[in-house]
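The sequence isn't on hand, but the structure is:
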C-alpha cells in the first residue's frame, strides 16, 4: 500500500467500525479527504437511517457551505482550506441516537519546482556534493526524491518517517566520486509527491546539470635552472602529465612579464622564447590551469655574458728567425672563473689557465702556415660554456732553398725514353725556378724524349724577393748503336757456323771412308786364306757355329 493511503485507510476503518457498532450506519464520501491548501473540497455524509426526522452535519473550524441537507444525506463544501493540521467531525442523529466520526483532512501544496544546485567542476577521485532543493513541500511523507546521472539512478530518498503536516523545505544531498567517464554526463533531480488514489501525483524534474570532470595530479615540469647568454635566445619548456581533459591553460612569466608561448598539439607542453639584455638571476614562473585547479613551477634564469676571446699576433707576416709575440686574452670585464687556452695546429693541446696567455717564439721555416686560436671557457652552474676567437695564420717568409731531395745533382736518363729534369725549390714567397743548358732555357718538370745530346750539365736558379739560389745538375744518358753490332757480329757468326759445319763434315766423311777401306781389306784377306787352305769351308763354318771334333 502507498504510504499516503495508510492514514486515510485507518480513518475509513474507524468509520466502518462505528457503523458496525450502531443500529444505523453513516458513511463519508470521499473516504479520504485530500485538498490543496487554499482550495475547496466537497464532502457527502450518508446514513442508513430511515427516520424522516433524521439529520446530520459536519463540524469544522473551516468555513463551510451547506449544499444539501436531507434525512439520509448531507452535502457540505469546505471553503478556502488554509489550515494544515485539521480534523473533520461528521455525524447523524437517528431516533434520538447520534453517531459521530472524526477524520483527518489532508492538505497538500502543489509541487511546482525542483532545483539542483549548480555543479562545479569535479576533480577525478574526489567526492563532491550534489544538492537537490524544494520549497514548502506538504505533506512531506508522500514525497520521493531521486538523483539521476544520465540513465543511472544515483540516490533515492523517501520521507515516510516524517509526520509533519505543515509545508517544509526539503534538501537532499548525495556525494559523488568523480571519474573520467563522468565528464559530459548530465545529472538531474526528480521529485514525486504522490497522493493517489485520492489526490494528485506531482512529478517534477530539475533542469539538467552537465558534469565537467578534470584531473591535475602533479605540478608542472620546468627545468629548474636555465642558462642564457646575454643577447641570445633560449627556449623554456613547461610540461604537464596525466591531466584530463588534455588541453591545459599555460602562462609563462619572466619577472612578472608574460611571455608569448606556443602549445603542443596534445596540449601537454608550452614553449616560450626567453631573452635578456642584462646579466643576473631572474625568476621564470610557469602557471598551469586545468579546470578550476591551478599549479605552478618556478625556474631561475641565469643570464651571463661570455665575451669573445681576443687573439693578437705581433707580426703574422714575419721572416725566418724573427721573434713573434702571441697574446690570448679576454675583455677587461670578463666574468670570474673565465679560463683561456691557446690552440695551435702545430703543437699539442695546452691546458686551461686563468688570465691571459702570452707566448714568444722564434719563427722558423716549418712554422709557416701554423694556425692559432684563442679559446675561452666559463663554468655556469653545471654547464661548461666555450667560445673561440677567429683563427689567425702565421706566415713565415724565407729565401729559396734547394737540396738533394728536391733537386738531385746527378740524374741518369736512357736514350729513347721520356724523361724530365727533376728540380724543385721551396721558399716563401714561392720562388721562380729557371733551368738552362749551355745558356739555353730548359724548363724543369717537362716530360720529353731523351737523346744522347741531353747529356751534360744543367744550371737551375730559384729566385724570390729574399734572394737567389743556384744549383748544378749533371745528366748522364745511357745509349747503344744497334746497327754496328749487327754488321760486325752477324758475319762472324755465319762464318764460324760454316767453318764448324765444314770441319764436322770432313771428319765424318774421313771416318766413313776408313771403315769402308778396312772392311774391304779384311774381306780380301779371308778370300785369300780360303784359296790357300783346303777345308776352308768347314773352318769358315765353325766361325759362326760349333766345330766338328777330329
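Cool, the structure landed. None of these values were measured; they are calculated from a predicted model. Numbers count the residues shown, from 1 in each chain.

CA atoms for contacts and neighbours, from now on please.
Will do.

Show me the longest helix that occurs in the chain.
Scanning the chain for the longest helix, with DSSP state H as the assignment, gives helix 482-532.

Tell me how far that helix lies from the chain's centre.
Relative to the centre of its chain, helix 482-532 is centred 109 Å away, using CA atoms, centre = their mean, to the nearest Å.

Downstream of it, the next helix or strand is which one?
Sequence-wise, the next helix or strand downstream of helix 482-532 (DSSP states H and E) is helix 536-543.

which of the residues in that next one are buried?
Residues of helix 536-543 classed as buried by neighbour count (16 or more other CA atoms under 10 Å): residue 539.

Does anything pack onto that helix? Which helices or strands?
Where contact means 3 or more CA pairs under 8 Å, 6 or more residues apart in numbering; DSSP states H and E, helix 536-543 is packed against helix 482-532.

who does the helix it packs on touch, helix- and strand-wise?
helix 536-543.

before we go on, here's another structure to hold up against the first:
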C-alpha cells in the first residue's frame, strides 16, 4: 500500500465528541502502543482496532508519514516514519452513525549536538559574583536534560534544561552564578550537558564545552602607601619608597613611582601578598620648587594611586667665622655668623639675645677660660610652613702662660717613712708647660707623678717650676717625712719570747703524743687477755 501523508483536517470538535461518546453497542476503539519512545527521525508501528459489529470505518490521524501495512475486519496496522518531534497519533472509527477515537503518546529523543560557554572575563575580582553562561544546542526530551557547571572535574552546580513554551527554539541559555575567590585563580571552568535516558534503558549521553581559565584578583580597601618626606633638599640623595599590602596575586602587580611626570629608575619587590618599590633621587637645582610624586599600582584592570606634592628647597648651613682661631691671652676675637638664601640667624652662643637677622657678631677678650671654647651658631629657614634649622660650630684656641694653683699642686705634704706615695703636682697652660721640683738646699729632684718609697732623706723644701714659651711660674712645696728611732733591745726580747713559746708548744705536743701511745698499748693488752680467758678450757 502506498505511503500517504495524513490530512490534518479532521475537525477538532468531532475528535472531542468521539472521545466521550461510545459507538453503537458500546463499541470502543483502541490504539497500541499507547506510549512510544523513539530517536528523532525514527519510525513506529501503530495498531488501531475496534469492537464495532456494524458497518465500520477505521483510520489513523497523524502528522507524520504513514503506511498501512496490514488490515483486518476490525483492525489496521500502520507504520509511522520520519518522526521529528513529540506527537499524539489518533486512531478513530466510524461505527454506523457514531464515532470514537483513542490516542497514543510518542516521545522523541535526540542526543545534544553541542554546548558552548561564553568566554570568561580577563579578570574577576574576589568577593564579586561571576555570571557564567552556557548555550545548549539540541537534546530532547528537555525534561531529562541537565547542564552541569564544572571547575576542573569538580561539579559546582547543576540545572535542568526546562522547555520554555515562549522560547522553544535552540540554543537554550543556562546561567550560573559563582562567588569568585582566591582559590578560583587559574581554575578551569566548563559546561557539561547530560541527557539521562537510563530510565528508558538507553544510557547517559553527554557533551562538554570548551574549557576557559579564570583569573581572579583581590585589592585591599587602601591605596598605596608613600614613605618619603614632603621636603627635599638640593644637593642630597633622597630615598623614595612606596608599598601596598594584602593584595592578590602580588606577583602579577606592577608598581612604579613618577616624580614630576617622569618615571624614576627604581627597584620593585613582589612578595607573597605585598609589593613595594624604591627609588633614589639626586636632588639638584634643576628641579622645580614643587613637584608631584605619584605612586601607581596596576593589577588586573585596576589602577590604584597615591599622590603627594614635594617641595624642593636649598638651605646652606650658616657661615661661622672667628677673626683668629688661635690667639694669645688678652687679645680680642671677633665671632661672626652669617645665613644665606633667606635664612635667619636665630642663635649665636656668647652674643646678646635679639631678633633673628641674616648676620650676628660680637667681640670678646680672650682669656684662659676661653681655651677650647665651642662657639655655636644656628640658622632657621621656613619651607612650606615648616621651620628647618642648620648649625655650625668652631673651637677657639687661647695661648696662655703656666698656671700652678693650690688645688693642682698642694703646698704641704706629710709622708711616713717607707710608705709608697705619688706626688700630684699639675701645671696648666697652652702650650703645655714643663714642670720640675728641686730642693732648695741642694737642688735634689723630687719625682712628680711617680710612686716612690719614702725615705727620711727626702725631707725638705722644694721649689716647683713650670715654664713654657708664654712664661713661667714657681711654687714652694714643703715635704715632711715622719720616722721613729730603732730599739734593738726590744726586738731581741720579742724574738726570745717568741722562741721560748715555740719550745713550750713543741714539748706539750710531744708529751700528748706519747700519752696517747701508752693508752693505746694498754687497751690492746687488755683485749688480748680477755681473748685468752675466753679460749681457756673449763676446770
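Now that the structure is in, tell me what you want to look at. Model, not experiment: these values are computed from the prediction.

angle of the longest helix of structure 1 against helix 536-543?
In terms of direction (axes from the mean of the first three to the mean of the last three CA atoms, to 10 degrees), helix 482-532 of structure 1 departs from helix 536-543 by 130 degrees.

Show the contacting residues for residue 145 of structure 2.
139, 160-162, 193-196 (CA atoms under 8 Å, 6 or more residues apart in numbering).

What of residue 327 of structure 2?
Residue 327 of structure 2 makes contact with 333, 366, 397-399, according to CA under 8 Å, 6+ apart.

Now flag whichever of those is closest to residue 103 of structure 2.
Using CA to CA, residue 397 is the member of the contacts of residue 327 of structure 2 that lies nearest residue 103 of structure 2, at 129.5 Å.

Now do the contacts for the aligned residue in structure 1 for the closest one.
Superposed on structure 1 with TM-score structural alignment, residue 397 of structure 2 falls opposite residue 395. Applying CA under 8 Å, 6+ apart to residue 395 of structure 1 gives the contacts 316-318, 367-370.

Pull the most distant pair out of those.
Applying CA to CA across these, the maximum distance is between 318 and 370, 12.3 Å.

any residues in contact with both of these two?
Here residue 318 of structure 1 and residue 370 have 394-395 as joint contacts, going by CA under 8 Å, 6+ apart.

Check the burial of residue 35 of structure 1 by counting its neighbours.
Other residues within reach of residue 35 of structure 1 by the criterion other CA atoms under 10 Å amount to 22.

again with residue 191 of structure 2
Neighbours of residue 191 of structure 2 (other CA under 10 Å): 30.

Next: residue 168 of structure 2.
10.

now swap in residue 54 of structure 1 and tell me
Residues contacting residue 54 of structure 1 under the criterion other CA under 10 Å number 19.

What of residue 18 of structure 2?
Residues near residue 18 of structure 2, counting by other CA under 10 Å, number 21.

contacting residues around it?
92, 98-101.

Okay, and which of those map to strands?
92, 98-101 (DSSP state E).

Select only the buried ones of the residues you listed in ChimeraX?
Per 16+ other CA under 10 Å, the buried members of those correspond to this ChimeraX selection:
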select :92,99,100,101
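
Quickly name whichever of the ones in strands among the contacts of residue 18 of structure 2 is closest to residue 492 of structure 2.
Nearest member of those to residue 492 of structure 2, counting by CA to CA, is residue 101, at 166.2 Å.

That closest one reaches residue 22, doesn't it?
No: taking contacts as CA atoms under 8 Å, residue 101 of structure 2 lies outside contact range of residue 22: 9.0 Å.

any common contacting residues for those two?
In contact with both residue 101 of structure 2 and residue 22: residue 28, using CA under 8 Å, 6+ apart.

What's the end-to-end length of stretch 32-50 of structure 2?
By CA to CA, to the nearest Å, the extent of stretch 32-50 of structure 2 from end to end equals 12 Å.

how far does that stretch sit from the chain's center?
Offset of stretch 32-50 of structure 2 from its chain centre (CA atoms, centre = their mean): 73 Å.

repeat for stretch 522-530 of structure 2
Taking CA atoms, centre = their mean, one finds the center of stretch 522-530 of structure 2 at 94 Å from the center of the full chain.

Likewise for stretch 388-407 of structure 1?
The chain centroid and the centroid of stretch 388-407 of structure 1 are separated by 51 Å, computed with CA atoms, centre = their mean.

Which residue is the nearest non-sequential neighbour of residue 132 of structure 1?
Leaving aside its sequence neighbours, residue 132 of structure 1 sits nearest to residue 116 (CA to CA, 6 or more residues apart in numbering; 4.5 Å).

Strands along the stretch 1-150 of structure 2, start to end?
Counting by DSSP state E, counting those that start in this stretch, the stretch 1-150 of structure 2 has strands at residues 4-5, 29-32, 35-39, 42-50, 56-61, 65-72, 75-83, 90-95, 98-103, 105-109, 114-117, 124-125, 129-137, 145-151.

Identify whichever of those strands lies nearest to residue 390 of structure 2.
With CA to CA as the criterion, residue 390 of structure 2 lies closest to strand 124-125 of the strands of the stretch 1-150 of structure 2, at 51.2 Å.

Give me the helices and strands touching that closest one, please.
Against strand 124-125 of structure 2 (3+ CA pairs under 8 Å, 6+ apart) you get strand 216-217.

what sits up against the very next helix or strand once past the strand it packs on?
Downstream of strand 216-217 of structure 2, the first helix or strand assigned by DSSP H and E is strand 225-227. Applying CA under 8 Å, 6+ apart, the contact partners of strand 225-227 of structure 2 are 240-244, 295, 306.

Ok, stretch 54-73 of structure 1 next?
For stretch 54-73 of structure 1, contacts defined as CA under 8 Å, 6+ apart pick out 44-53, 74-81, 83, 87-95.

These, buried ones only, as a PyMOL selection?
In PyMOL, this line selects whichever of those come out buried by 16+ other CA under 10 Å:
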select buried, resi 44+45+46+47+48+49+74+75+76+77+78+80+81+83+87+90+91+92+93+94
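
Number of residues surrounding residue 506 of structure 2?
Residue 506 of structure 2: 10 neighbours (other CA under 10 Å).

tell me which element it falls in.
In the assignment (DSSP H and E), residue 506 of structure 2 maps to helix 488-535.
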